[in-house]
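In: got a structure for you, letters missing:
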């Protein structure tokens, strides 16, 4: 990977050999209705001050009640611009932009804009999507989303890297008479495919700047990271994990969807094991009635150990 892929946000997350931590919006854990903007903003500043390395926004274009999760509600690009204006140096991430549902010129322009406004703090998770009704809503054939992901991924890169690019795909064509501006702060905004994104691991290792995955059982995660190292060398591997603190600091874990409720002692050892497997970054979704307390506890008891 060339240095042109390593903007300020990417270096913040992946330059050291230590495990780094990000927090996922909504920080108030209000994922079924509109979060309070002022509270989310206050908590974003608090997370940065407490020691989190990144704040991650999700891309959920529509609310599908059956899915049970409306994301952070606000559109990714204006929301991250707002967060950039109210924070100083924390990395800003997307987890993840659904490429088949977005035009690549719009993604290239929007992402480069946020990257410029934040002075290079943006890291772009990108995905193929998982909410079935959204594909017909956007006029996209669900069965073609793997091809659409690849073509749009390459188109976005070309819009950043080239002036007046010439390329075409199922999304449309650029014929060399139009440029897409602004360009990012570096050669490209780093892009991390999320999950399998309907691609082979070899493609992800070759084209991605890292791999972003979901919570996995520890033996599975260990094997995934080992396979990734064989394919991608030192390119980073990151996961998302839901975490709830048990009242008893010595409590054993209880399974949550994509995570655990456990005492802080078990959680500290859990993340130490993840670092030992070679994991580079964890996006934490905290569940607690007192979000500020949860962020502070995680920062003091977990991040402080790394």
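Out: Looks like it came in fine. For clarity, every value in this text was computed on a predicted model and none was experimentally measured.

In: only C-alpha atoms for contact and neighbour calcs from this point on.
Out: Noted.

In: and residue 297, that's in a helix?
Out: Yes - under DSSP: H, G, I helix; E, B strand; the rest coil, residue 297 sits within a helix.

In: give me the neighbour count for it.
Out: By the measure other C-alpha atoms under 10 Å, the count of residues near residue 297 is 16.

In: so what's the residue count around residue 141?
Out: Other residues near residue 141 number 12, with proximity taken as other C-alpha under 10 Å.

In: putting a second one here so we can go through both:
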């Protein structure tokens, strides 16, 4: 059998085995990113709170409410340590354990990570966990990936933060090789494999990987090596330029459409006519102006708005109900078959 070579930043990684067919026909991608219009996702925890640690009261019920309301996706965080100076622990729970629970407690919403800190985890552990969640959820996982932005974490894991960009590239390559090939032969700075395989494999033969932020990488590298880009909330004109550049770099890509998403903090005012006021990476705003802002974001090409409720002054259950009635019908999730017929592979197990 011909032995393919997967290029690496540190030289070739040898891979032996038959490669799996890549998407784009993937149900989780189709629900989150139907293409040509914007959908809405939610970032956990779905709760407004002061300080770094949420109460997590009713956290599963809020996610189930979001699924019923028409959110296309829910995204969990990877925050291993409490850093009081950073001010946010995400949903506190380990992302993979939490996604296992969400796999059982939800039915159709796309499940994503926003984002796994790839350099802090061995790629075999990440691949095993990701494929397990993907199988348990029926192929609903998207992997948001990041280099990590909390300096205190790296020495705690015995790592040099200065090497995280390179380790990210190595980890992503290793992750993809072991999921997309059977019995691969791998020679990597992060490990060697020969004569063994990682199970389970993903339902749709490949788990889409979306870059979070720049990750100390060149934008062209991100366009060439990932399946989408999760970004923050710069001014509209700057975001439009980012998206235009992204489309230029990904147009004609062999893997098809690569989405661009924006993460935004939202404090939805009780007064529906309240004008927007800038807060950290987001806005305090009434629903009328918020709907106008969403249409403007859609017009410049944002494929999904990922809402973070941390700064919400109202109960998030109440906010979700208001969005469900007045906003989300304008930005419905994609249908599983929206971009073609999806044929998942047979589920596998150890």
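Out: Ah, there it is. Quick caveat: nothing in here was measured; it's all calculated off a predicted structure.

In: what TM-score do we get after superposing?
Out: Scored against TM-score structural alignment, normalised by the length of the first structure, the superposed chains reach a TM-score of 0.95; 303 aligned residues with a C-alpha RMSD of 1.4 Å.

In: mean per-residue distance, the lengthiest helix in the second structure to the first structure?
Out: Ranked by residue count under DSSP state H, the longest helix found in the second structure is helix 164-180. Once fitted to the first structure, helix 164-180 of the second structure is off its aligned match by 0.4 Å on average (mean C-alpha distance after the TM-score superposition for the first structure).

In: list the helices and strands that helix packs on?
Out: In terms of contacts (3 or more C-alpha pairs under 8 Å, 6 or more residues apart in numbering; DSSP states H and E), helix 164-180 of the second structure is packed against helix 123-136, strand 186-188.

In: for residue 126 of the first structure, which residues are in contact?
Out: Counting by C-alpha atoms under 8 Å, 6 or more residues apart in numbering, residue 126 of the first structure makes contact with 94-99, 191-194.

In: next one: residue 229 of the first structure
Out: By C-alpha under 8 Å, 6+ apart, the residues touching residue 229 of the first structure are residue 235.

In: neighbours of residue 94 of the first structure, how many?
Out: Using other C-alpha under 10 Å, residue 94 of the first structure is surrounded by 25 other residues.

In: wait, residue 61 of the first structure touches residue 77, no?
Out: No - contact criterion C-alpha atoms under 8 Å: residue 61 of the first structure and residue 77 do not qualify, at 11.7 Å.

In: now the strands: where do they sit in the stretch 1-150 of the first structure?
Out: Assignment of strands within the stretch 1-150 of the first structure using DSSP state E, counting those that start in this stretch yields the ranges 20-24, 54-57, 91-98, 122-127.

In: format those as CSV; extra columns: distance to residue 85 of the first structure.
Out: CSV is the format used below for the strands of the stretch 1-150 of the first structure (distance: least, C-alpha to C-alpha, whole Å):
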stretch, distance to residue 85 of the first structure
strand 20-24, 18
strand 54-57, 13
strand 91-98, 11
strand 122-127, 13
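
In: who wins for proximity to residue 209 of the first structure among those?
Out: Residue 209 of the first structure lies closest, by C-alpha to C-alpha, to one member of these: strand 122-127, at 9.5 Å.

In: read off where the closest one ends up in the second structure.
Out: Residues 141-146 of the second structure are the counterpart of strand 122-127 of the first structure, counting by TM-score structural alignment.

In: deepest-packed of the helices and strands packed on helix 164-180 of the second structure, please.
Out: With neighbours defined as mean count of other C-alpha atoms under 10 Å, these peak in mean count at helix 123-136, which reaches a mean of 22.

In: tell me roughly how far that helix lies from the first structure on average.
Out: Helix 123-136 of the second structure, aligned to the first structure and superposed, deviates on average by 0.3 Å (mean C-alpha distance after the TM-score superposition for the first structure).

In: other SSEs contacting that helix?
Out: helix 95-105, strand 141-146, helix 164-180.

In: where does the longest one end up in the first structure?
Out: Going back to what we said before, that points to helix 164-180 of the second structure. Using TM-score structural alignment, helix 164-180 of the second structure lines up with residues 145-161 of the first structure.

In: how about that stretch: buried residues?
Out: By 16 or more other C-alpha atoms under 10 Å, the buried positions in stretch 145-161 of the first structure come out as 145-153, 155-161.

In: where do the helices sit along the first structure?
Out: Counting by DSSP H, the first structure has helices at residues 8-14, 37-50, 76-85, 104-117, 134-137, 145-161, 201-207, 218-232, 264-277, 291-301.

In: including distance to residue 244 of the first structure, could these go into a markdown table?
Out: Converted to a markdown table, those look like this (distance: least, C-alpha to C-alpha, whole Å):
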| stretch | distance to residue 244 of the first structure |
| --- | --- |
| helix 8-14 | 23 |
| helix 37-50 | 16 |
| helix 76-85 | 24 |
| helix 104-117 | 31 |
| helix 134-137 | 30 |
| helix 145-161 | 34 |
| helix 201-207 | 31 |
| helix 218-232 | 18 |
| helix 264-277 | 9 |
| helix 291-301 | 8 |
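
In: many thanks, I have nothing further to ask.
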